[in-house]
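Visitor: Whatever this is, show me its structure:
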Amino acid sequence: MSGSDTVFNVKPGGALHGAVRVAGDKSISHRSIMLGSLAEGVTEVNGFLEGDDCLATMNAFRAMGVSIDHHGEGWVRIEGAGLKGLQKPAGPLDLGNSGTSMRLLAGICAGQDFDVTLTGDASLSKRPMRRVTEPLEAMGARIETAAGGTPPLKIAGGHLLKGMDYVLPMASAQVKSCVLLAGMYAEGETCTTEPAPTRDHTERMLNGFGYSVQRQGARACLQGGGKLTAARIDVPADISSAAFFMVGASIAPNSDITLENVGINPTRDGVITILREMGANIEVLNPREVCGEPVADIRVRAARLQGIAIPEAQVPLAIDEFPAIFVAAACAEGTTVLTGAEELRVKESDRIQVMADGLQALGISAEPTPDGIRIQGGQPGAGTVQSHGDHRISMSFAMAALRARGEIIIEDCANVNTSFPGFVELAASCGLNISQN
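Guide: Have a look, this model is predicted:
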């Protein structure tokens, strides 16, 4: 389905109410399939995200011979092939829109005995991959990319990998995870050191599957040649998906919503910190731990938000939530300034430019900078916004209608299914005046 097939029409006003569970965590869903496929024994996953990105990961491992039973509704049963049990696929592995799939699979495939090609859609084919191919090549892998270091990735099998001590030039969980996953196939020890904290689901889940990862501060190390043992995984609700509802409830008068069973991993909770600094009324209730991941219910009520200078230390902890945060800034009093976020320019779209264009289309003053944006708060007007096929842009502007003066039309929204199938129905059930055609 091409992105141009789906348009969101969102009428102004309304408020968000109720207790809801948003879609399952995308990062954990991806990794449950990957590690379950490489484990010995049967892994069962509950709460799996039925989005296109995670299904692309599932299909890739099926193409490499892994038996995966999937009946929908978040339940998956994986018969692990073991670290050395993957088989050469019949053709290229098409990973659709999923950068996570491609970057993490590059690390796994670099350790195999067979050749494999990783491809993706038009958006993924523009995304930078040298950030993973360079450390993998330093470990001994052989990988060809398209001109400019973009996909497809042609990975040659049968090359011995050597462990390495890799200092990441940027804060990227995908790069860190790629190197650590390759490290399982490498001789000796592989370590990563990151310049700022990023999501640590890979390290937590490797330990959960019995593969020891030693962590000290910004450094994570593992020894090659170990094994993964099957596990049961309960996937929490995705904080990135919850973020749209946190922002919506914060900006819409009289809102009061509780988001249930949300993952609040400390490497992912920047959106809560930033919104609270803006004056949001957010309560974290019933904190608990499920399968090694911290989880809680999050209650959000309407609040008067203030513009802030977003602390740069929070940027890696909220990198996927900035489209939603920009909508909060557009409805806040005063000016919000973001710096240190150049990574947003190489996501599914150039999120700085695309959000600035969309906010300007709604009459909000939004001035992009090379590494961030300056947003003058106000009240969004009516208008038509181009999402450029970016799921997070689409959902963020849908929530903006809660405070808008008129209808917001959002084009190119089909990719919402990559991370949040059922978004329109769930948002409508909470009080957003949204329809799609």
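Visitor: C-alpha from now on. contacts and neighbour counts both.
Guide: Fine.
Visitor: Apart from its neighbours in sequence, what residue is nearest residue 192?
Guide: Nearest residue to residue 192 in three dimensions, chain neighbours excluded: residue 166, at 4.8 Å (CA to CA, 6 or more residues apart in numbering).
Visitor: Could you verify that the one you found is part of a strand?
Guide: Yes - applying DSSP: H, G, I helix; E, B strand; the rest coil, one finds residue 166 inside a strand.
Visitor: Can you point out the buried residues in stretch 170-189?
Guide: 171-187, 189 (16 or more other CA atoms under 10 Å).
Visitor: re the thing from before, so the residue nearest to residue 192 makes contact with residue 183?
Guide: No - using CA atoms under 8 Å, residue 166 is not in contact with residue 183; the gap is 10.9 Å.
Visitor: which neighbours do these two share?
Guide: residue 190 (CA atoms under 8 Å, 6 or more residues apart in numbering).
Visitor: residues in contact with the residue nearest to residue 192?
Guide: By CA under 8 Å, 6+ apart, the contact set of residue 166 is 135, 190, 191, 192, 193.
Visitor: One more sequence to fold, the one below, so I can look at both together:
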Amino acid sequence: MNAPTKDQSLRNLQKGGELYGKVKVPGDKSISHRALLFGAIAKGKTLIEGLLPAEDPLSTAECLRSMGVKISPIKKGDIIEIEGVGLNGLQEPQDILNCGNSGTTMRLIMGLLAGQKDHHFILTGDKSLRNRPMKRVGQPLKMMGAKVFGRCCGDLAPLSIIGNKLRGAVIGTPVASAQIKSAILLAALNAEGSTTVIEPARSRDHSERMLKAFGANLEVGGEMGRHITVYPGKDLKGQSIIVPGDISSAAFWLVAGSIIPGSELVVENVGLNPTRTGILDVLEAMEANINVINKRDVAGEPVGDIEVFYKENLKPFKIDGEIMPRLVDEIPILSVGACFCNGISQIKGASELRVKETDRLAVMARQLKRMGASVDEHQDGLTIYGGKSLEGCELDSEDDHRIAMSLAIASIMANSNSTLRRSEAAAISYPDFWSDLKRLQQKN
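Guide: Reported below is the predicted structural model:
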């Protein structure tokens, strides 16, 4: 199964065959972005082990290089070295900063640049990113004094940011979003006075953990850690960071191992940050056969290995409310899993998926229906009627990495072979997905 080129992206997907063996998923995408950004504005050298060498973090690294930050070449297995320039050491770039397909890159860099006084920055991205909402970050930054401009009254890229003197503020975010929160926290490092972010529900907390490790004066309080306050004035100091495996990438194997008959998998070195483990809660509700073993702490993040074994008669599940920020990226693969539960599964409160790389609710409903699944699409979620067999057909990732990998797992459970257009999208977060899948299908 050779990786296709951009011009030859139709991939043949074979039905059937259990998955067996051990797999180590790539470094966590969220942590990789933050390690690059925080290392860039720290003083001194930062070393990063396990950084995800995929397209999104590469976009972050390239933007930082364009602003004078020295970052060693990013290759699989290498320890990445960053020479930090300090909080105010970023240079005005000579060209437009291209964030590629990465919403995390654009939104976090907006916060980073807002307080770089008297510097002018222009941010853009690919067609998908240029149509994703940015006012949700720009608006709170403007409350701190930021100058952010863009299409559709500042909601769409290209964006223009003129670095300005910022003032601390108390900001309530409209949705529980780690990207919005992290952008505000980055801006707060350069503000006059403290800044407090108040979230409606707890989102992933990698920024808070890592900023503390870099020496920021940061406090977490309130119910379930939803109030985060930054007190500026302290320089960040370069650190050695170890990036654990991405639980959002592990999710494909956890669901696959649960639904594909005969499968036995061990997913190694998975980050188990409690703000990210909603997928494990749902699998438990499904009564899937999974075990977390070898639990340990690595560089301030909980890590473990996860065993998963096929199990018949999985229970349907319901997702709603505060769990959504803990598994928002796992909804596509969970919608595949729901097709093989005995009963009706419901996903609610997932409207955020409509403004991801694609409208993931619409795309998953459309693609699963092509395979014969029974799916109802709602404004904020899906209802999936399990127990109906899937048929092989021509599928399309629609250029969304999580859709591509979810459909790959669905195709194994189909009654006939399938094809997948734009399968190369998986490289956004998991460059070795297709080779790992091929290896796990070859039981010794």
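Visitor: check contacts around the corresponding residue of the second structure for residue 394 of the first structure.
Guide: By TM-score structural alignment, residue 394 of the first structure lines up with residue 404 in the second structure. Going by CA under 8 Å, 6+ apart, residue 404 of the second structure touches 396, 397, 420, 422, 423, 425, 426.
Visitor: is it fair to say residue 404 of the second structure lies in a helix?
Guide: Yes - under three-state DSSP, residue 404 of the second structure falls within a helix.
Visitor: Tell me the spacing between it and residue 61 of the second structure.
Guide: 25 Å (CA to CA, to the nearest Å).
Visitor: can you check residue 137 of the second structure too?
Guide: 21 Å.
Visitor: Grab the nearest non-local neighbour of the counterpart of residue 172 of the second structure in the first structure.
Guide: By TM-score structural alignment, residue 172 of the second structure lines up with residue 167 in the first structure. Among residues not flanking residue 167 of the first structure along the chain, residue 193 sits closest, at 4.7 Å (CA to CA, 6+ apart).
Visitor: Tell me the residues of the second structure aligned with stretch 42-57 of the first structure.
Guide: Counting by TM-score structural alignment, stretch 42-57 of the first structure corresponds to residues 45-60.
Visitor: Could I get the buried residue list for the matching stretch?
Guide: Neighbour-count burial for stretch 45-60 of the second structure [16+ other CA under 10 Å]: 45-60.
Visitor: What is the end-to-end distance of it?
Guide: With CA to CA, one end of stretch 45-60 of the second structure sits 18 Å from the other.
Visitor: now do stretch 179-197 of the second structure
Guide: The first and last residues of stretch 179-197 of the second structure sit 12 Å apart, counting by CA to CA.
Visitor: ok, and what's touching it?
Guide: By CA under 8 Å, 6+ apart, the list of residues contacting stretch 179-197 of the second structure reads 87, 104, 107-116, 136-137, 140-141, 144, 165-173, 199, 207, 226-233.
Visitor: At which residues are the helices of the stretch 51-200 of the second structure located?
Guide: Taking DSSP state H, counting those that start in this stretch as the criterion, the stretch 51-200 of the second structure carries its helices at 55-66, 103-114, 135-143, 151-154, 178-188.
Visitor: of all those helices, which lies closest to residue 363 of the second structure?
Guide: Comparing these by their distance to residue 363 of the second structure (CA to CA), the top pick is helix 103-114, with 18.6 Å.
Visitor: corresponding residues in the first structure for that closest one?
Guide: Counting by TM-score structural alignment, helix 103-114 of the second structure corresponds to residues 99-110.
Visitor: ok, now stretch 351-362 of the second structure?
Guide: The aligned range for stretch 351-362 of the second structure is 342-353, by TM-score structural alignment.
Visitor: Endpoint to endpoint, the matching stretch covers what distance?
Guide: 11 Å.
Visitor: for that stretch, which positions count as buried?
Guide: Quick answer for stretch 342-353 of the first structure (16+ other CA under 10 Å): 342, 343, 344, 345, 347, 348, 349, 350, 351, 352, 353.
Visitor: Around residue 6 of the second structure, how many other residues sit close by?
Guide: 11 (other CA atoms under 10 Å).
Visitor: what's the answer for residue 152 of the second structure, then?
Guide: Residue 152 of the second structure - counted by other CA under 10 Å - has 11 other residues nearby.
Visitor: State the distance from it to residue 145 of the second structure.
Guide: 20 Å.
Visitor: thinking again about what came up before, I figured the match of residue 172 of the second structure was touching residue 220, is that so?
Guide: No - judged on CA under 8 Å, residue 167 of the first structure makes no contact with residue 220 at a distance of 10.6 Å.
Visitor: between these two, who's got more neighbours?
Guide: residue 220 (20 against 15).
Visitor: For the residue mapped onto that one from the second structure, which non-adjacent residue is closest in space?
Guide: Counting by TM-score structural alignment, residue 220 of the first structure corresponds to residue 228 in the second structure. Nearest-residue entry for residue 228 of the second structure: residue 220, 4.6 Å, with adjacent residues in sequence omitted and distances by CA to CA, 6+ apart.
Visitor: Name the secondary structure element that contains that neighbour.
Guide: Following DSSP states H and E, one finds residue 220 of the second structure within strand 217-221.
Visitor: Which residues are in contact with the residue nearest to residue 228 of the second structure?
Guide: Counted by CA under 8 Å, 6+ apart, residue 220 of the second structure has contacts 208, 226, 227, 228, 229.
Visitor: I want to check these in the first structure. Which are still in contact there?
Guide: Contacts conserved in the first structure for the contacts of residue 220 of the second structure, using both residues aligned by TM-score structural alignment, their matches' CA atoms under 8 Å: 226, 227, 228, 229.
Visitor: Which of those residues fall in strands?
Guide: Mapping those onto strands (DSSP state E) picks out 227, 228, 229.
Visitor: Skip the chain neighbours and tell me the closest residue to the first one.
Guide: It stands for residue 227 of the second structure. residue 198 (4.7 Å).
Visitor: count of neighbours near the one you found?
Guide: So residue 198 of the second structure, with other CA under 10 Å, has 20 neighbours.
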